[in-house]
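Novice: Dropping the sequence and predicted coords here.
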Amino acid sequence: MASSSSSSTKGYVNVITLRCPNHPDAELVEDYHAGDVVCMECGIVVGDRIIDVGSEWRTFSNEKDSKDNSRVGAAENSLLEGSDLSTCITMGSGPASFNENGRPIYNNRRNISSGDRALMIAFREIAQMADRLNLPKMIADRANTIFKQVHVSKSLKGRSNDAISSACMYIACRQEGVPRTFKELCAVSKVSKKEIGRAFKLILKIINTSVELISTGDFMSRFCSNLGLSAAIQKAAIHIADKAVLLNLVAGRSPVSVAAAAIYMASQASDDKKTAKEIGDVSGVAEVTVKHAYKSMYPKAHDLFPEDFKFCVPVEQLPSM
């Protein structure tokens, strides 16, 4: 084996360059199994005992059908108390501790505290909700942080972790400017709207945080997009909702109901009409609620539409309910 070495001018780094003594310009190939570097021309071993820095793909579990044999593990989670890095390998006792050949079975068991176990279950639930709602990981991370703060405070002990997780996701969505309704959270979780609402109010007091007030504009673009409505109808619906709130026509009604009623009014005046039931299914508002909100807005319909709106149906011919 022959090699030439070169060092930097300051002497801090020594770099060894491997070359074949017979073919200095030949390409060298690394044999990962044997740890050798071999010349492609003559087959001479130019270097040995090469360290493989890749992942180790052996498995030490008892599951022969395991699909992922990587031992690199998951990324460290700073929200867990044990940093998610502790591992304990022990040999059990009794007949079940030996396989059919009489060899001991080693159990690769991670030492997870009860606190970390509860956090991991909650984080998994939050990730599933974010996936079902098509939300980015950033919002799930914020919800995880909020849940961690609640968990550390120990103020909601005894309450359902599912309700707390859903409330944390609801708060995270509002703080990130992409609010979701309680009904949307109910559809992707295991708890009722009432439970999420209670947990939401308690969490705001516990972690001393606040959320921005939601408005009709927060939901309008998403609802219109799901209904397949044009940008012109969406613009008209936003104007109708804002004007109805300004004229105090929908006092006491939720922004979601007002948004649904505004979309119904704008669509009925256009060539792409949507029924109250279709809008209710998308917005999560009952059909009756949409009609009641629309009925409150109908007497002032002339003043609600934007000036540049192109009517396919005159205001006088809109449904009066």
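Specialist: Ah, there it is. Numbering: from 1, shown residues only.
Novice: contacts, neighbours, all on C-alpha from now
Specialist: Fine.
Novice: Now do the strands in this protein.
Specialist: Taking DSSP state E, the strands of the chain run over residues 3-7, 14-18, 28-31, 36-39, 45-47, 88-91, 106-109.
Novice: if you compare those, which one is most tucked away?
Specialist: Highest mean neighbour count of those: strand 36-39, a mean of 21 (counted as mean count of other C-alpha atoms under 10 Å).
Novice: Mind giving me the packing neighbours of that strand?
Specialist: Contacts defined by 3 or more C-alpha pairs under 8 Å, 6 or more residues apart in numbering; DSSP states H and E place strand 36-39 against strand 28-31, strand 45-47.
Novice: Please identify which of the ones you listed is closest to residue 173.
Specialist: Minimum separation from residue 173 across the helices and strands packed on strand 36-39 (C-alpha to C-alpha) falls at strand 28-31, 51.0 Å.
Novice: so who does the residue lying closest to residue 277 once chain neighbours are set aside touch?
Specialist: Using C-alpha to C-alpha, 6 or more residues apart in numbering and skipping the chain neighbours, the partner closest in space to residue 277 is residue 287 (5.1 Å). For residue 287, the contact set (C-alpha atoms under 8 Å, 6 or more residues apart in numbering) comprises 276-277, 279-280.
Novice: Please compare the first structure with the one that follows:
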Amino acid sequence: MHALDATQLDQYAAKGYLVVENVLSASELQELREVTDSFAAQAGDENADRRILDIGEHEGRPYVRRVKSPHRHHPVYDATVRHPRILDIVAGLLGNDLRLYGSKINLKLPSGTGDAIQWHQDWGFYPHTNDSLVAVGVLLDDMTEENGPLLVVPGSHLGEVYSHNQGGRFAGALDHTQIKDMLDNAVQLTAPAGSITLHHVRAVHASGPNRSTGSRRIIFQNYAAADAWPLVGCGAPGDRHLCAGGDWDAYQDLLVRGQDRQVRLASVPVHLPLPGAQDSSSVFTTQSGADKNYFASSGAME
């Protein structure tokens, strides 16, 4: 049992984030790296499935910047979203009845070319009937100050829920001028490979570009308490049909621990409805539609 102690539980409750080291073994880490590299190697393949791979371009060369729903496309990722040590930790925060909401792998190229993720709250993308949700980052590389680690504003999960709309469209990003006073308090979640980060669904967070000379790969696995029901459709975008008259059995397979629960409706703030994004094919194109982004396309602050 890889349980959290009282100090860790208190930190998460007060600050909305946590780092737990030494969760994955060396062999587990190596296997994940090898499989992830095999996906990244498909960037130049004209037959690469862009429903799975989010492919960007730098200086005329394609590169994979995200793998979408990897748990659906390789057994090693499916095993990782169900990893007992990870689920033990998540259960300490959300209870023992857990459903996977979605997964993704974010990859950042070195030397300042890796894409930044603008300031946002995950809650802006997928509000639920209650906010018992957490995002787990599985670190495949050491996360350092130089390679674009997760940035989180402590305590922001207890505060305001912000609109992620700009210009009448869903932009997937906050107007950073509205939160500028809190950004000075942001902390970097640095840790060695094999660690995990955890942040609350309402925590204000972002990540800058990778300015190091090495790779920066993180698997994000989003979990919800089984009594939290999504208000905008089930699962990651590719899975949202599952609870809308689609494959109910497949949706139930996302129950990774415990049992299903009656929906719990809590008094939580939400911004609905969500207008369509200018381009919803990826978070990067969605956020590019924002007028007031903190990071410019080059990764520098505007």
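Specialist: Noted; the coordinates are in hand. Quick caveat, the model's predicted, so the values are computed rather than measured.
Novice: TM-score for this pair?
Specialist: Here the TM-score for the pair of chains, by TM-score structural alignment, normalised by the length of the second structure, is 0.21; 109 aligned residues with a C-alpha RMSD of 6.5 Å.
Novice: picking up where we left off before, what is the nearest of the contacts of residue 287 of the first structure to residue 124 of the first structure?
Specialist: Distances from residue 124 of the first structure to these, taken as C-alpha to C-alpha, are shortest for residue 280 (30.4 Å).
Novice: On the three-state scheme, residue 286 of the second structure is what?
Specialist: State at residue 286 of the second structure, reduced to three classes by DSSP: H, G, I helix; E, B strand; the rest coil: helix.
Novice: And the longest helix seen in the second structure, what does it pack against?
Specialist: The longest helix of the second structure (DSSP state H) is helix 26-40. Helices and strands touching helix 26-40 of the second structure, by 3+ C-alpha pairs under 8 Å, 6+ apart, are strand 61-68, helix 75-81.
Novice: make it 6 Å
Specialist: Helices and strands touching helix 26-40 of the second structure, as assessed by 3 or more C-alpha pairs under 6 Å, 6 or more residues apart in numbering; DSSP states H and E, are absent.
Novice: Pull the number of nearby residues for the nearest residue to residue 53 of the second structure once chain neighbours are set aside.
Specialist: Nearest residue to residue 53 of the second structure, sequence neighbours excluded (C-alpha to C-alpha, 6+ apart): residue 67, at 4.8 Å. Taking other C-alpha atoms under 10 Å as the criterion, the count of residues near residue 67 of the second structure is 23.
Novice: Now residue 217 of the first structure. Nearest residue, chain neighbours left out?
Specialist: Nearest one to residue 217 of the first structure, counting by C-alpha to C-alpha, 6+ apart, is residue 238 at 6.4 Å.
Novice: how far away is the one you found from residue 221 of the first structure?
Specialist: Between residue 238 of the first structure and residue 221 of the first structure the distance is 9 Å, computed by C-alpha to C-alpha, to the nearest Å.
Novice: now do residue 166 of the first structure
Specialist: 23 Å.
Novice: Which of the two has more residues huddled nearby?
Specialist: Ranked by neighbour count (other C-alpha under 10 Å), residue 166 of the first structure and residue 221 place residue 166 first, with 31 against 18.
Novice: Select, out of the strands of the first structure, the one closest to residue 295 of the first structure.
Specialist: strand 106-109 (62.8 Å).
Novice: And that closest one, what does it pack against?
Specialist: Using 3+ C-alpha pairs under 6 Å, 6+ apart, strand 106-109 of the first structure is in contact with strand 88-91.
Novice: Can you list the neighbours in contact with the strand it packs on?
Specialist: For strand 88-91 of the first structure, contacts defined as C-alpha atoms under 6 Å, 6 or more residues apart in numbering pick out 106-110.
Novice: Redo those residues as a markdown table? Include distance to residue 89 of the first structure.
Specialist: Formatted as a markdown table, the contacts of strand 88-91 of the first structure follow (distance: C-alpha to C-alpha, whole Å):
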| residue | distance to residue 89 of the first structure |
| --- | --- |
| 106 | 7 |
| 107 | 6 |
| 108 | 5 |
| 109 | 6 |
| 110 | 8 |
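Novice: Closest one of these to residue 17 of the first structure?
Specialist: residue 108 (41.2 Å).
Novice: Could you find the closest non-adjacent residue to the closest one?
Specialist: residue 89 (4.7 Å).
Novice: Kindly provide the distance from residue 131 of the first structure to residue 173 of the first structure.
Specialist: Distance check for residue 131 of the first structure against residue 173 of the first structure: by C-alpha to C-alpha, it reads 13 Å.
Novice: who's more crowded, these two?
Specialist: Between residue 131 of the first structure and residue 173, counting by other C-alpha under 10 Å, residue 173 is the more crowded of the two (22 against 14).
Novice: could the strands of the first structure be laid out in CSV, adding distance to residue 303 of the first structure?
Specialist: Shown next, in CSV, are the strands of the first structure (distance: least, C-alpha to C-alpha, whole Å):
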stretch, distance to residue 303 of the first structure
strand 3-7, 82
strand 14-18, 80
strand 28-31, 78
strand 36-39, 82
strand 45-47, 85
strand 88-91, 71
strand 106-109, 69
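Novice: A strand includes residue 119 of the second structure, no?
Specialist: Yes: assigned with three-state DSSP, residue 119 of the second structure falls within a strand.
Novice: hang on, it packs against residue 206?
Specialist: Yes: checked against C-alpha atoms under 6 Å, the pair residue 119 of the second structure and residue 206 is within contact range at 4.5 Å.
Novice: name the element residue 7 of the second structure belongs to?
Specialist: helix 6-15 (DSSP states H and E).
Novice: Report the next helix or strand after that helix in sequence order.
Specialist: Downstream of helix 6-15 of the second structure, the next assigned helix or strand under DSSP H and E is strand 17-20.
Novice: Near residue 249 of the second structure, how many other residues are there?
Specialist: 10.
Novice: So it: helix, strand or coil?
Specialist: Applying three-state DSSP: residue 249 of the second structure is helix.
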